[in-house]
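Undergrad: all I have is the shape, not the residue letters:
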């Protein structure tokens, strides 16, 4: 299985070419901090990764997408690329939680103690998921949920291991870390089922809120 993985949920966007198999390493990884106003930077990252991996576009049989939570724009760009690719090339699509990808990356880098992943949810809240480490694998022990900023401060003040992207200015003491396309690809390789293109949606725990505009007033 040759997987093209896209992780655009934080400011550190990345693309990886991952060949599934025991002990496999990503064939190539490219990282950027800006997708551009129309996502053009994303295609530059993809082109770079395919070239470095010596893959043709037709070699890709699976596209894995980090579904967030995180940057709504970034995740939407990744989903749009995956959906368009699947129409043109009939590849498998697999969606992966970006929080799980971040947790997996931390364990690969040596994290052994229980930890918390937090991702900015705006409006004074954060997405929070709690993990423990069992046999070298991150296990979610408290499902992803919304938490108030004060709750995350309490976790930091009590000495808990708290990691997350793009939040150092609002959460002093957080250990900054970013989900990576490589771990999105590795997690996707272990998933038995694919996701239909129409079912790929950003992970977003809030109910949509709309404010109805008042009717126009005519003099």
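TA: It's in. Because the structure is predicted, anything quoted here is derived from the model rather than measured.

Undergrad: switch to C-alpha atoms for all contacts and neighbour counts from now on
TA: Fine.

Undergrad: quick one, helices of the protein?
TA: 40-53, 72-89, 98-108, 149-157, 181-189 (DSSP state H).

Undergrad: can you say which of the ones you listed is packed in most?
TA: Comparing the helices of the chain by mean neighbour count (mean count of other CA atoms under 10 Å), helix 181-189 comes out on top with a mean of 27.

Undergrad: same list, the helices of the chain, but as JSON lines with distance to residue 66 please.
TA: Conversion of the helices of the chain to JSON lines gives the following (distance: least, CA to CA, whole Å):
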{"stretch": "helix 40-53", "distance to residue 66": "14"}
{"stretch": "helix 72-89", "distance to residue 66": "7"}
{"stretch": "helix 98-108", "distance to residue 66": "5"}
{"stretch": "helix 149-157", "distance to residue 66": "23"}
{"stretch": "helix 181-189", "distance to residue 66": "6"}
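
Undergrad: between these, which gets nearest to residue 198?
TA: Residue 198 lies closest, by CA to CA, to one member of the helices of the chain: helix 72-89, at 7.8 Å.

Undergrad: right, and the helices of the chain - which one's nearest residue 164?
TA: Nearest to residue 164 among those is helix 98-108 (8.1 Å), distances taken as CA to CA.

Undergrad: comparison target, given below:
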């Protein structure tokens, strides 16, 4: 049986990363580079491919950080992934950046329950809750863009929950008591393509791959971009 080969890349936040799964072997690059995604992502992709000794055409699929995150960052990631997928003739797998951070908290801290929150600017956060199922972080409820105070007013979660993401840095006071016991995971403050790989493998096995033209970003805050256009509400 051929080894599963999945390339993952993410530019949705301040971090820029690429990772490659070849069977059980993993190759990864990660850097916090807020304004250099377009310069760094393709060299990172080439670096992991070279390290593994394979070509784009050898891949089974390409996973990308579909968002939420910065509009520009998400668009860069989707565009690069589509271009690579068209060139290699392989399908795409969109992976949530919030889920990737939750998976990172599991990898770094052994977390089984995680609240992921990204600073969405404009006094809001992107937030989601995740529970570990068979080694994979699965969304509990839905991902939202909302004010931190709205999250803080929700019923207190029981037990121990890990917190991951820049939302907990920006709104530390307001988000400090979401659960009976809350433990920060600084190592998962930003998503990493490395942590997208287990999620991508599960998505691949579930038949969730799509053609490049079907790949779509997840902004959660679509209305903001529409309102910038005359006559759009």
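TA: Yep, it's here. Just so it is clear, the structure is predicted and the values come from calculations on it, not from any experiment.

Undergrad: would you pull the TM-score for this pair?
TA: Here the TM-score for the pair of chains, by TM-score structural alignment, normalised by the length of the first structure, is 0.81; 209 aligned residues with a CA RMSD of 2.8 Å.

Undergrad: ok, back up a step: can you say which of the helices of the first structure is nearest to residue 7 of the first structure?
TA: When these are compared by CA to CA, helix 181-189 sits nearest residue 7 of the first structure, at 4.8 Å.

Undergrad: who touches that closest one?
TA: With contact meaning CA atoms under 8 Å, 6 or more residues apart in numbering, helix 181-189 of the first structure is reached by 1, 3-7, 14-18, 20, 26, 29, 64-66, 94-96, 98, 101-102, 104-105.

Undergrad: rerun that using 7 Å as the cut-off
TA: 3, 5-7, 14-16, 18, 20, 26, 64-66, 94, 96, 101, 104-105 (CA atoms under 7 Å, 6 or more residues apart in numbering).

Undergrad: what does stretch 184-192 of the second structure give?
TA: Contacts for stretch 184-192 of the second structure (CA under 7 Å, 6+ apart): 10, 15, 17, 30, 97, 100-101, 104-105, 108, 162-166.

Undergrad: neighbours around residue 116 of the second structure, how many?
TA: 32 (other CA atoms under 10 Å).

Undergrad: that one touches residue 166, doesn't it?
TA: No - here residue 116 of the second structure does not reach residue 166: they are 8.7 Å apart, not a contact under CA atoms under 7 Å.

Undergrad: in the second structure, what residue corresponds to residue 189 of the first structure?
TA: Counting by TM-score structural alignment, residue 189 of the first structure corresponds to residue 201 in the second structure.

Undergrad: next up, the contacts around the residue sitting nearest the centre point of the second structure.
TA: Closest to where the C-alpha atoms of the second structure average out (CA atoms, centre = their mean) is residue 97, at 1.9 Å. Residues in contact with residue 97 of the second structure (CA under 7 Å, 6+ apart) are 65-68, 191.

Undergrad: before we move on, what about residue 196 of the first structure?
TA: Residues near residue 196 of the first structure by CA under 7 Å, 6+ apart: residue 93.

Undergrad: before we move on, what about residue 147 of the first structure?
TA: By CA under 7 Å, 6+ apart, the contact list for residue 147 of the first structure reads 125-128.

Undergrad: just put these in CSV and tack on distance to residue 89 of the first structure and neighbour count.
TA: Below are these laid out as CSV (distance: CA to CA, whole Å; neighbours: other CA atoms under 10 Å):
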residue, distance to residue 89 of the first structure, neighbour count
125, 39, 17
126, 37, 25
127, 34, 24
128, 36, 24
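
Undergrad: out of those residues, which are shared with the second structure?
TA: Here is what carries over to the second structure from these, by both residues aligned by TM-score structural alignment, their matches' CA atoms under 7 Å: 125-127.

Undergrad: out of the residues you listed, who's nearest residue 150 of the first structure?
TA: Nearest to residue 150 of the first structure among these is residue 125, at 8.7 Å by CA to CA.

Undergrad: gap between the residue lying closest to the closest one once chain neighbours are set aside and residue 122 of the first structure?
TA: Excluding the flanking residues, the one nearest residue 125 of the first structure by CA to CA, 6 or more residues apart in numbering is residue 148, at 4.5 Å. For residue 148 of the first structure, the distance to residue 122 of the first structure equals 10 Å [CA to CA, to the nearest Å].

Undergrad: now residue 8 of the first structure
TA: Distance, residue 8 of the first structure to residue 122 of the first structure, using CA to CA: 17 Å.

Undergrad: chain center to the longest strand belonging to the second structure: distance?
TA: As assigned by DSSP state E, the longest strand anywhere in the second structure is strand 136-146. Chain-centre distance of strand 136-146 of the second structure: 12 Å, with CA atoms, centre = their mean, to the nearest Å.

Undergrad: same check, this time on stretch 117-132 of the first structure
TA: Its chain's C-alpha centre and that of stretch 117-132 of the first structure lie 13 Å apart, by CA atoms, centre = their mean.

Undergrad: this completes my enquiry, with thanks.
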